[in-house]
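Undergrad: Okay, sequence plus prediction incoming.
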Amino acid sequence: MTRNGRLVTAVGIALALIVGFGAGWLTHGTVSGPPEPAAGQAPQGNHPDDVEDRPETGFETVTVDLDETHDLGDGFSVRLTRFERGVEEGGVDPTTGREGDLPYVSWRVELDNESDETVQTGVVTRSCAVGDPLRESGSPALGDSAHPPESLEPGQSGYWDEDCWLEEGDTRIQYTIEFQDQDFMPIYPAVTFAGTLD
């Protein structure tokens, strides 16, 4: 091989080494997120929302009448009572942006623990929809007792007050309630109370 040929070969090898080491340095020197999971593979990690960390509950929402007492299981039951219409003077509905004298409906959520063990109600999530067709409704939160009990001893009952904006001409209401643990996983099936008011 001629001198010029050896020089070209040496330069080529040097360039290959530089490019190779440079690519390796760039790869190890940058910060990147976790690799994307393969198709059909659950994402990895310790976040509570990760698929493989969340157990299957198998719960489906149960729909009952407004005046029905629903047994959630293990002697724990829930019902709605004391429906009343009213008008909040100087009310503000952030959902619709309306202000003024706004009509609403209020009721009481009653719980009973007829079991021999303490019932933990955990975190309670609620939602209200009214009208026909149904539309989401906010809450004026006018009740004296707006906080659900955290637990019920054997044989103990508890309650809290609820309400939502309801136009005078509307009669249809749908109220959904769900009891969840500290990780926001359902403890019992969600219950939707649905029906019409006078």
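TA: Received, thanks.
Undergrad: switch to C-alpha atoms for all contacts and neighbour counts from now on
TA: Fine.
Undergrad: now do the same end-to-end measure for stretch 54-69.
TA: Taking Cα to Cα, to the nearest Å, the first and last residues of stretch 54-69 lie 30 Å apart.
Undergrad: here comes the other one, which I'd like you to weigh against the first:
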Amino acid sequence: MTRTGWIAAAVSTGFALIVGFGAGWWTQRAATDSPGPAPATQRPHPDDVEDRPETGFETVVVGLDETHDFGDGLTVNLSGFERGVEQGGVDPVTGQEGDLPYLSWTVEVANGGDKAVPTGLVTRSCSVGDPLRESGSPVLGESVNPPDSLDPGRSGSWDEDCWADEGDTQIQYTVEFHDQDFVPLYPPVTFAGTVD
């Protein structure tokens, strides 16, 4: 190879190295400077009210001593309201600790229809006082889980409770039944009234 050929080859190789190094540096720099793809958003929990599917259902309000019939034979009612005090209780809603008063009751469901109905996926909420305020639940009952489903002619129940001071006579309890995809099956039912 002639001297001119060697020089041309060296210049060409040097240029290629510089371009290669520069491209690599630019790629690395761009990777650290760019924000990259946005992180995937977490799917909301189906229990979040704002993210539930639209069903067109409106909440049905009934008295504390009423039985609500959903129209296909499934009924729900409340019974056995009692007051108590939980020693060493903790209310996560208010942050109160100590000997805390509460209200307890039983939710009764029955299937008078001709098909089995799912009853195990339930959302519940409780408010007490005047004006009403949201209240947490101490979950003190012996049977706190709804039955998974009810066959025709069958009934079931579970225990409910919520923190309530002695002066809290107004109570509002809402229950809603869902299918396995957490889509509401019926309108939410709110039991509202006065407890001594």
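TA: In hand now; what should we look at? A quick note: this is a predicted structure, and the numbers were derived from the prediction, not measured.
Undergrad: TM-score for the pair, please.
TA: Comparing the two superposed chains by TM-score structural alignment, normalised by the length of structure 2, the resulting TM-score equals 0.73, with 155 aligned residues with a Cα RMSD of 2.4 Å.
Undergrad: Show me the helices in structure 1, by range?
TA: Using DSSP state H, the helices of structure 1 run over 3-29.
Undergrad: any idea which strand is longest in it?
TA: Counting residues, the longest strand found in structure 1 (DSSP state E) is strand 76-93.
Undergrad: equivalent range in structure 2 for that strand?
TA: Following TM-score structural alignment, the aligned partner range for strand 76-93 of structure 1 in structure 2 is 74-91.
Undergrad: Next: stretch 142-162 of structure 1.
TA: Under TM-score structural alignment, the match for stretch 142-162 of structure 1 is residues 140-160.
Undergrad: returning to that earlier point: just checking, what packs against the longest strand of structure 1?
TA: Contact analysis of strand 76-93 of structure 1 by 3 or more Cα pairs under 8 Å, 6 or more residues apart in numbering; DSSP states H and E lists strand 70-73, strand 98-113 as its packing neighbours.
Undergrad: Mean deviation, the longest one versus structure 2?
TA: So the one you mean is strand 98-113 of structure 1. Once the two are superposed, strand 98-113 of structure 1 sits an average of 0.4 Å from its aligned residues in structure 2 (mean Cα distance after the TM-score superposition for structure 1).
Undergrad: Let me have the helices and strands packed on strand 76-93 of structure 1 in TSV, extended by mean neighbour count and distance to residue 171 of structure 1.
TA: Listed next are those as TSV, based on neighbours: other Cα atoms under 10 Å; distance: least, Cα to Cα, whole Å:
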stretch	mean neighbour count	distance to residue 171 of structure 1
strand 70-73	15	22
strand 98-113	18	10
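Undergrad: Same list, these, but as CSV with distance to residue 59 of structure 1 please.
TA: Shown next, in CSV, are these (distance: least, Cα to Cα, whole Å):
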stretch, distance to residue 59 of structure 1
strand 70-73, 11
strand 98-113, 20
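Undergrad: Can you tell me which of those is nearest to residue 125 of structure 1?
TA: Residue 125 of structure 1 lies closest, by Cα to Cα, to one member of these: strand 98-113, at 12.7 Å.
Undergrad: contacting residues for the nearest residue to residue 163 of structure 2 once chain neighbours are set aside?
TA: Residue nearest to residue 163 of structure 2 in three dimensions, not counting chain neighbours: residue 102, with 4.1 Å by Cα to Cα, 6 or more residues apart in numbering. If a contact means Cα atoms under 8 Å, 6 or more residues apart in numbering, then residue 102 of structure 2 has 83-86, 138, 161-165 as its contacts.
Undergrad: Out of the residues you listed, which comes closest to residue 195 of structure 2?
TA: Checking the contacts of residue 102 of structure 2 one by one against residue 195 of structure 2 (Cα to Cα), the nearest turns out to be residue 83, at 9.3 Å.
Undergrad: Tell me if I'm right that the closest one and residue 103 touch.
TA: Yes: with contact defined as Cα atoms under 8 Å, residue 83 of structure 2 counts as touching residue 103 (4.6 Å).
Undergrad: show me the contacts for the residue nearest to residue 85 of structure 2 when sequence neighbours are not counted.
TA: Nearest residue to residue 85 of structure 2, sequence neighbours excluded (Cα to Cα, 6+ apart): residue 101, at 4.2 Å. For residue 101 of structure 2, the contact set (Cα under 8 Å, 6+ apart) comprises 83-86, 163-166.
Undergrad: again, only this time at 10 Å
TA: 83-87, 89, 138, 162-166, 168 (Cα atoms under 10 Å, 6 or more residues apart in numbering).
Undergrad: Look up how far residue 28 of structure 2 lies from it.
TA: Counting by Cα to Cα, the gap from residue 101 of structure 2 to residue 28 of structure 2 is 63 Å.
Undergrad: just residue 91 of structure 2 next, same as before
TA: 53 Å.
Undergrad: And those two? Which one has more around it.
TA: Each of residue 91 of structure 2 and residue 28 has its neighbours counted (other Cα atoms under 10 Å); residue 91 has more, 16 against 11.
Undergrad: Find out how far stretch 137-145 of structure 2 is from the centre of the chain, if you would.
TA: 18 Å (Cα atoms, centre = their mean, to the nearest Å).
Undergrad: Same check on stretch 142-161 of structure 1?
TA: Remark: stretch 142-161 of structure 1 is offset 21 Å from the chain centroid, using Cα atoms, centre = their mean.
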